[in-house]
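Enquirer: Provided below are the primary sequence and the corresponding predicted coordinates.
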Amino acid sequence: MIAAQRRNIIVDTIERDGAVSITSLSEKLDTSAVTIRRDLDQLAEEGRLVRTHGGAVLASSARESSYAEKLEQALAEKTAIARAAATQVRNGDVVALGPGTTTELLAKELVTRSGLRVVTNSLLVAEAMVSSPDNEVIVVGGLLRHSIRAFVGGGTVSQLLGLRADTVFLSGNGLAADFGLSTPAFPVADTDRAMAAGAGRVTALVDHTKVGLRSSVLTVPTEQIQQLITDSKSSETELTALREAGVEVEVV
């Protein structure tokens, strides 16, 4: 396969999935990681994508995506991840749900439970739980970040540091074995990190478009993540690296 054909396939893949990793492209195109890196660097120079650590995103994805854009991406996979996460929650648990489309879907799976205490800084998680009066919902306030429909900032962090949960479910913009869970925004990272600090168990809900990617700001390092729930399209090479780093990986 000539370079032009290979690069067209890369562009088609990233336009469909929103993001790609070097390992997944190397497997898909049956070529070396060095060649893929050269391809991505060339495409980045042409303005057709933006390079990230371990892969690339659409040129328009260098900014933090809007909530509507995130909701449309890999919706079927996110729904399956949310359902798998819900099976791990027992009536009476204290759970913390960070912002994100996948955590919102998880909240919708929990509305039929009873006796839960749900801690969140997400307006959409709280809204999903309105129809579930048998569960207690604690919403921590702060500065509203419109793009993710959630509260962030120093006030939010202070409230979260005083709370404890059995499990915290976090999403994010990327998860790489050699880095951890990450996001483009410092205020979001700070609040997610505070939420994770008060949890007995940190579970990352990350679909294949984010596995292997490294966004600009570290949220939770890999060694502090107990579990990842992802979908079957995720890079097996990256999942193996996460398992070797001590993360329990569930693929749905």
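Expert: Okay, I see it.

Enquirer: can we go C-alpha only for contacts and neighbour counts from here?
Expert: Will do.

Enquirer: so where does the residue lying closest to Asp17 once chain neighbours are set aside fall, helix or strand?
Expert: Spatial nearest neighbour of Asp17, excluding adjacent residues (Cα to Cα, 6 or more residues apart in numbering): Thr209 at 6.1 Å. Assigned by DSSP states H and E, Thr209 belongs to no helix or strand.

Enquirer: included below, for side-by-side comparison, is a second structure:
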Amino acid sequence: MKVKYDSSEYMELRQQKILELLNEQGSLLTDDLANKFEVTTQTIRRDINALCESGLARKLHGGITLSPALDNLAMSKRVATNAPVKHQIIKAAIQELQSGHTVFLSYGSTVAQFASCLPRDISLTVITNNLDAVSHLTGFPNIDVWVAGGQLRHQHRDVSGVHTQTFFKGFRVDIAVLGVGGISAQGELLEFQCDEGELTKIMLKNSRKSILLADSSKYLRNASVYAASLEDIDTFYTDCQAEKLSQLCEENNVQLNIIEVK
């Protein structure tokens, strides 16, 4: 059965569907995709280029395959990826925080942007290893910031390792604000490095509530390290409208907030 998607209005939805098919089949042909979605091969090639530039897939001769996902993109590239979408997600999620909260802010570009968008008059205690978040929070005099030590990851602009994990283990917080490398079709939360997965586990264990921030590009994104699953998350903010993801959230009692990007 063919599925018709207008090339402009449904571009993001079509790319999401391509990722779903890619996750199921491993590789896809450009001509087959054009036929399935009833668009031109030029349109499908633009979709393929967008997915590959985001690190979500890899080009093959005449088609596309899953990315090997050995590592994440550098922070400088991630900051610019889907920036307007991330801003809308962040704007909605920030309403969860109230003055007096103690908060974990995890690694990643979305969480760093979350820090920059906090209300100027909010009073918080923040624990983080995210150096971009720390840089943003220097302009918030009402926020006490505890910065983890550890090994500097230059391209990710954070610190990690055993010392970082030990530092986080010493806190009990109200809310953990988390990003993620990828979300599998089974609802697994995946990361690119073991240190990232371990730190996510610690933050989830030591927080009373967890908030996941992830734009639609993270759904079905291939990554190799298991960190947690959707059942470990309390609230999820995303723009992804994939029906299966919504079903997974419902099955795992996750409060799903789908953000309509304007």
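Expert: Received the coordinates, thanks. As the structure is a prediction and not an experimental result, all values here were calculated from the model.

Enquirer: TM-score of the superposition?
Expert: The TM-score (TM-score structural alignment, normalised by the length of structure 1) is 0.79; 223 aligned residues with a Cα RMSD of 2.5 Å.

Enquirer: how many neighbours does the aligned partner of the residue nearest to Asp17 of structure 1 in structure 2 have?
Expert: Under the alignment (TM-score structural alignment), Thr209 of structure 1 pairs with Ser217 of structure 2. When neighbours are defined as other Cα atoms under 10 Å, Ser217 of structure 2 has 23 of them.

Enquirer: buried residues in the longest helix seen in structure 1?
Expert: The helix that spans the most residues within structure 1, counting by DSSP state H, is helix 3-17. Under the neighbour-count criterion of 16 or more other Cα atoms under 10 Å, helix 3-17 of structure 1 has Arg6, Arg7, Ile10, Val11, Ile14, Glu15, Asp17 buried.

Enquirer: run through the helices of the stretch 51-200 of structure 1 in chain order.
Expert: Counting by DSSP state H, counting those that start in this stretch, the segments of the stretch 51-200 of structure 1 that form helices are 67-72, 75-86, 101-110, 123-128, 154-161, 186-197.

Enquirer: for Ser27 of structure 2, which non-adjacent residue is closest in space?
Expert: That would be Thr65: by Cα to Cα, 6+ apart, it lies 4.1 Å from Ser27 of structure 2.

Enquirer: assign a three-state SS to the one you found, would you?
Expert: What DSSP: H, G, I helix; E, B strand; the rest coil gives for Thr65 of structure 2 is strand.

Enquirer: and it, what is it in contact with?
Expert: The contact partners of Thr65 of structure 2, taken as Cα atoms under 8 Å, 6 or more residues apart in numbering, are Leu22, Gly26, Ser27, Leu28, Ala57, Arg58, Lys59.

Enquirer: and the residue lying closest to Thr30 of structure 2 once chain neighbours are set aside, what does it touch?
Expert: When the adjacent residues along the chain are set aside, Thr30 of structure 2 lies closest to Gly63, with 4.7 Å between them (Cα to Cα, 6+ apart). Shown in contact with Gly63 of structure 2 (Cα under 8 Å, 6+ apart): Ser27, Leu28, Leu29, Thr30, Asp31.

Enquirer: got those residues as a markdown table, with distance to Lys169 of structure 2 columns?
Expert: Formatted as a markdown table, the contacts of Gly63 of structure 2 follow (distance: Cα to Cα, whole Å):
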| residue | distance to Lys169 of structure 2 |
| --- | --- |
| Ser27 | 41 |
| Leu28 | 44 |
| Leu29 | 47 |
| Thr30 | 48 |
| Asp31 | 51 |
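
Enquirer: number of nearby residues for the equivalent of Thr138 of structure 2 over in structure 1?
Expert: In structure 1, the residue paired with Thr138 of structure 2 is Val130, using TM-score structural alignment. Residues within reach of Val130 of structure 1, counting by other Cα under 10 Å, total 15.

Enquirer: quick revisit: Serialize the helices of the stretch 51-200 of structure 1 to JSON lines and add fields for distance to Val217 of structure 1 and mean neighbour count.
Expert: Shown next, in JSON lines, are those (distance: least, Cα to Cα, whole Å; neighbours: other Cα atoms under 10 Å):
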{"stretch": "helix 67-72", "distance to Val217 of structure 1": "18", "mean neighbour count": "14"}
{"stretch": "helix 75-86", "distance to Val217 of structure 1": "23", "mean neighbour count": "20"}
{"stretch": "helix 101-110", "distance to Val217 of structure 1": "19", "mean neighbour count": "24"}
{"stretch": "helix 123-128", "distance to Val217 of structure 1": "23", "mean neighbour count": "20"}
{"stretch": "helix 154-161", "distance to Val217 of structure 1": "16", "mean neighbour count": "18"}
{"stretch": "helix 186-197", "distance to Val217 of structure 1": "6", "mean neighbour count": "23"}
